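Asker: mind folding the following:
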Amino acid sequence: MKIKVGYLVSYDYSMFLTSVKQLYNHVDKIVVAIDKDRKTWSGNTFDIPQSFFEEVKKYDVKNKIEFYFDIFYLPNLSPTENEIRERNMVLVKLGRGWKIQLDVDEYVYEFKTIAKYLKKYWYFTLFPKMSPICFKGKLVTLFKKLPEGYIYIQNDEKFPFITNQTSNTFGRNNDKIRKVYTNINVIHQSWARTNEEILMKITNWGHRDDFDTIKYFEFWKSLNSENYSDQKNIHPLYPEIWNKLYFLESNSIDDFVEKYAVINPQKLIYVDKILMLKAMLKKFKF
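Answerer: Here you go, the predicted structure:
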């Protein structure tokens, strides 16, 4: 059984090493997808300096990281469609095994625990077409970096990101296969960036056309250590998902991850393997 990770990298490449160092020693393969023409899903151009590739090569002492250059922007597709297409291409590139789908601003801390968890369910990787499955985690969304630390969101926002399959139907989700909730916490740096980085994000991501991004950007800029606790239901698409804001004092993203992990160690939900297999076999009439 292999544990493999696929990353989509573009303008936010600088966050990659923060993410990959959380899991590097406990996975078998890491594929880093970058558009060969340096185009975002919206068709805008980005640049990645040569120093980034040199830094990654220096870090990759076990030769686990493979760069995957291809055309991931098609002008006849929407940003969301381009996202789905790229994620599926990366899933195919990863091959057989447990495939973890991450963005560079997502940090899966205490990954040794997650690797042990996946190895308990090794048999789902043997015949994936007969036992399609996806594991869901829980996002801890960093919403804004303040001089004293980070404003963040801690609730039950679940998302699918580990699968044995080679395709998604939307984002990282495949609505045709079984989902299992694991309680894996994934720290998502998401909105905790500079003003310039946020503008780049909201004008190029898959949700670009889903809400008034500039109005939301102005709201985000207005938050500070005095007013953040007054804000409720602030998710731009599904308000109640982000129903409350929290704050953790920290001097860097690494410091936040370390402190958050101490307060919230990974406590995974194990499911009965026999019952899960029976459910799979019943669904597919084996």
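Asker: can we go C-alpha only for contacts and neighbour counts from here?
Answerer: Will do.
Asker: helix, strand, or coil at the nearest residue to D254 once chain neighbours are set aside?
Answerer: Of all residues not flanking D254 in the chain, T18 sits nearest, at 7.4 Å (C-alpha to C-alpha, 6 or more residues apart in numbering). Classification of T18 by DSSP: H, G, I helix; E, B strand; the rest coil places it in helix.
Asker: relative to F67, how far out is T18?
Answerer: Relative to F67, T18 is positioned 17 Å away (C-alpha to C-alpha, to the nearest Å).
Asker: so for these two, which sits in the more crowded spot?
Answerer: Between T18 and F67, counting by other C-alpha atoms under 10 Å, T18 is the more crowded of the two (16 against 13).
Asker: next, name the residue at the spatial heart of the protein.
Answerer: Per C-alpha atoms, centre = their mean, the C-alpha nearest to the average position across the chain is that of L102, at 3.5 Å.
Asker: which residues in this structure form strands?
Answerer: 3-8, 29-35, 65-70, 98-103, 106-107, 133-146, 149-163, 178-188, 246-249 (DSSP state E).
Asker: out of those strands, which one sits most buried?
Answerer: Of all the strands of the chain, strand 106-107 carries the top mean neighbour count, a mean of 25, counting by mean count of other C-alpha atoms under 10 Å.
Asker: name the residues that touch it?
Answerer: With contact meaning C-alpha atoms under 8 Å, 6 or more residues apart in numbering, strand 106-107 is reached by T18, S19, V20, Q22, V186, I187, H188, Q189, S190, V257.
Asker: out of those, name the two that are farthest from one another.
Answerer: Q22 and S190 (17.0 Å; C-alpha to C-alpha).
Asker: before we move on, the earlier item: in this structure the residue nearest to D254 contacts V257, no?
Answerer: No: T18 is not in contact with V257 according to C-alpha atoms under 8 Å; the separation is 9.8 Å.
Asker: tell me where the protein has helices.
Answerer: With helices called from DSSP state H, the chain shows them at 16-20, 50-59, 79-94, 111-120, 195-202, 213-222, 253-263, 273-283.
Asker: for those helices, give me a markdown table that also has distance to K158.
Answerer: Formatted as a markdown table, the helices of the chain follow (distance: least, C-alpha to C-alpha, whole Å):
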| stretch | distance to K158 |
| --- | --- |
| helix 16-20 | 19 |
| helix 50-59 | 30 |
| helix 79-94 | 19 |
| helix 111-120 | 16 |
| helix 195-202 | 21 |
| helix 213-222 | 22 |
| helix 253-263 | 18 |
| helix 273-283 | 20 |
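Asker: Proceed likewise with the subsequent sequence, for comparison:
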Amino acid sequence: MATQFVFPHPPGVGFRFKKFATHVVLFGQDKWIMKNIENAYQHVDQIYIAYSEYPWTYNTQAIKHYRNTFDLDIIRNSPFMDKITIIEGVWKTEEDQRNACADRAAKDGMDYLIIHDADEFYFHAEFMKIMKEIAEHPNYDFYKVGWYCFWKTFDYILLGSSGEEIVGYPEFAINLKRGVRFASKRRPNKNDVYVIPPAIGVCYHGSYVLTNEELLTKINTWGHAHQMNPTEWYNNVWVKWNENSVNLHPINPPAWSKTKRVEFILPEVLKK
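Answerer: Okay, the predicted model is just below:
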């Protein structure tokens, strides 16, 4: 059943119904994936999980050394499986893998496909408010949301080049009814964007809350591996980091000026 929202509307129009799904590209996210699914489950109509045994081809050496270690039976045997569609394959690029989910979601009649990577988390109340904001602004190609990006642990966030705590507004959802697909990584092939105000909701991004081994897997297999020297960045930035370190971004160093210690209240699924 589609998620129901009530909108301001002219007399006689009545309720509108919108169908929302999330999708996840699952590789090297063993520690997060079940929390991610739990985060989305109560809010959406469907969860698409694209699983490949092999990494993408951005780093030509990665395919020789890395394999997907996650056991899909953990998902299949979970209480969330009634809303989950697992798509298995091998994809050369991030956008190819995401488009496998977009194509299936469009076929299944979804209106909006949320980009909900395994290390991205939301308060339940804010998740619903973000979806409602999208449904009340239905005719955009895609939607962006701000995020806090955590570093090493959930005690530190990265700061932007001007010291801002919200370090970016990445793509949150695409409008499948407008024929939107992914053109480059999570970036869509169309341009009409609506930015969700931070007062409505933000993402708590655990992207760099990783052990050294997990971090090495990430930077050697992700969609930016060809834009950086993973070994150099790992040794010179990640390993040597302290609270006084600056210029931390792996692609554009000044974009993450430094870290800041915080005591944030975290989304519910991260408290377990």
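Asker: about what we covered before: export the strands of the first structure to TSV and tack on distance to I48 of the first structure?
Answerer: Listed next are the strands of the first structure as TSV, based on distance: least, C-alpha to C-alpha, whole Å:
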stretch	distance to I48 of the first structure
strand 3-8	13
strand 29-35	10
strand 65-70	13
strand 98-103	16
strand 106-107	19
strand 133-146	24
strand 149-163	26
strand 178-188	22
strand 246-249	31
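Asker: list just the one of those that sits closest to A261 of the first structure.
Answerer: strand 178-188 (9.2 Å).
Asker: counterpart of A225 of the second structure in the first structure?
Answerer: In the first structure, the residue matched to A225 of the second structure (TM-score structural alignment) is R208.
Asker: do me a favour and get the end-to-end distance for stretch 206-222 of the second structure?
Answerer: Start-to-end, stretch 206-222 of the second structure (C-alpha to C-alpha) is 15 Å.
Asker: pull the residues that contact that stretch.
Answerer: Here stretch 206-222 of the second structure has contacts from 28, 55-56, 58-59, 62, 66, 119-121, 149-154, 225, 230, 234, using C-alpha under 8 Å, 6+ apart.
Asker: if we go to 6 Å?
Answerer: The contact list for stretch 206-222 of the second structure, computed with C-alpha atoms under 6 Å, 6 or more residues apart in numbering, reads P55, D119, F150, W151, K152, T153, A225, P230.
Asker: widest-spaced pair of these?
Answerer: Maximum distance among the contacts of stretch 206-222 of the second structure (C-alpha to C-alpha): 25.3 Å, for P55 and T153.
Asker: and Y238 of the first structure, how far from I214 of the first structure?
Answerer: 17 Å.
Asker: out of the helices of the first structure, which gets nearest to F159 of the first structure?
Answerer: When these are ranked by proximity to F159 of the first structure (C-alpha to C-alpha), helix 79-94 comes first, at 14.8 Å.
Asker: can you point out the buried residues in that closest one?
Answerer: By 16 or more other C-alpha atoms under 10 Å, the buried positions in helix 79-94 of the first structure come out as 79-91, 94.
Asker: neighbours around the counterpart of L199 of the first structure in the second structure, how many?
Answerer: In the second structure, the residue matched to L199 of the first structure (TM-score structural alignment) is L216. Residues within reach of L216 of the second structure, counting by other C-alpha under 10 Å, total 15.
Asker: who wins for proximity to D156 of the first structure among the helices of the first structure?
Answerer: That would be, of the helices of the first structure and by C-alpha to C-alpha, helix 253-263, which comes in at 16.3 Å.
Asker: how close does H188 of the first structure get to I234 of the first structure?
Answerer: 16 Å.
Asker: same check on V32 of the first structure?
Answerer: V32 of the first structure is 32 Å from I234 of the first structure, by C-alpha to C-alpha.
Asker: and for Y11 of the first structure?
Answerer: 25 Å.
Asker: same deal with K2 of the first structure?
Answerer: Going from K2 of the first structure to I234 of the first structure by C-alpha to C-alpha gives 39 Å.
Asker: which position in the first structure pairs with Q42 of the second structure?
Answerer: The alignment partner of Q42 of the second structure in the first structure, by TM-score structural alignment, is N25.
Asker: do you know how far that match is from D60 of the first structure?
Answerer: Applying C-alpha to C-alpha to N25 of the first structure and D60 of the first structure gives a distance of 10 Å.
Asker: now do S190 of the first structure
Answerer: 25 Å.
Asker: what of K179 of the first structure?
Answerer: K179 of the first structure is 32 Å from D60 of the first structure, by C-alpha to C-alpha.
Asker: coming back round to it: pick out whichever of S190 and D60 of the first structure has more residues nearby.
Answerer: S190 (18 against 14).
Asker: how near is that one to L23 of the first structure?
Answerer: Applying C-alpha to C-alpha to S190 of the first structure and L23 of the first structure gives a distance of 19 Å.
Asker: cool, Y73 of the first structure as well?
Answerer: Taken as C-alpha to C-alpha, the span from Y73 of the first structure to L23 of the first structure is 28 Å.
Asker: more neighbours: which of these two?
Answerer: Neighbour count, other C-alpha under 10 Å: between Y73 of the first structure and L23, Y73 has more, with 24 against 20.
Asker: quick one: neighbours of the nearest residue to that one once chain neighbours are set aside, just the number.
Answerer: Once flanking residues are discounted, Y73 of the first structure sits nearest to W41: 5.3 Å by C-alpha to C-alpha, 6+ apart. W41 of the first structure has 28 neighbours, counted by other C-alpha under 10 Å.
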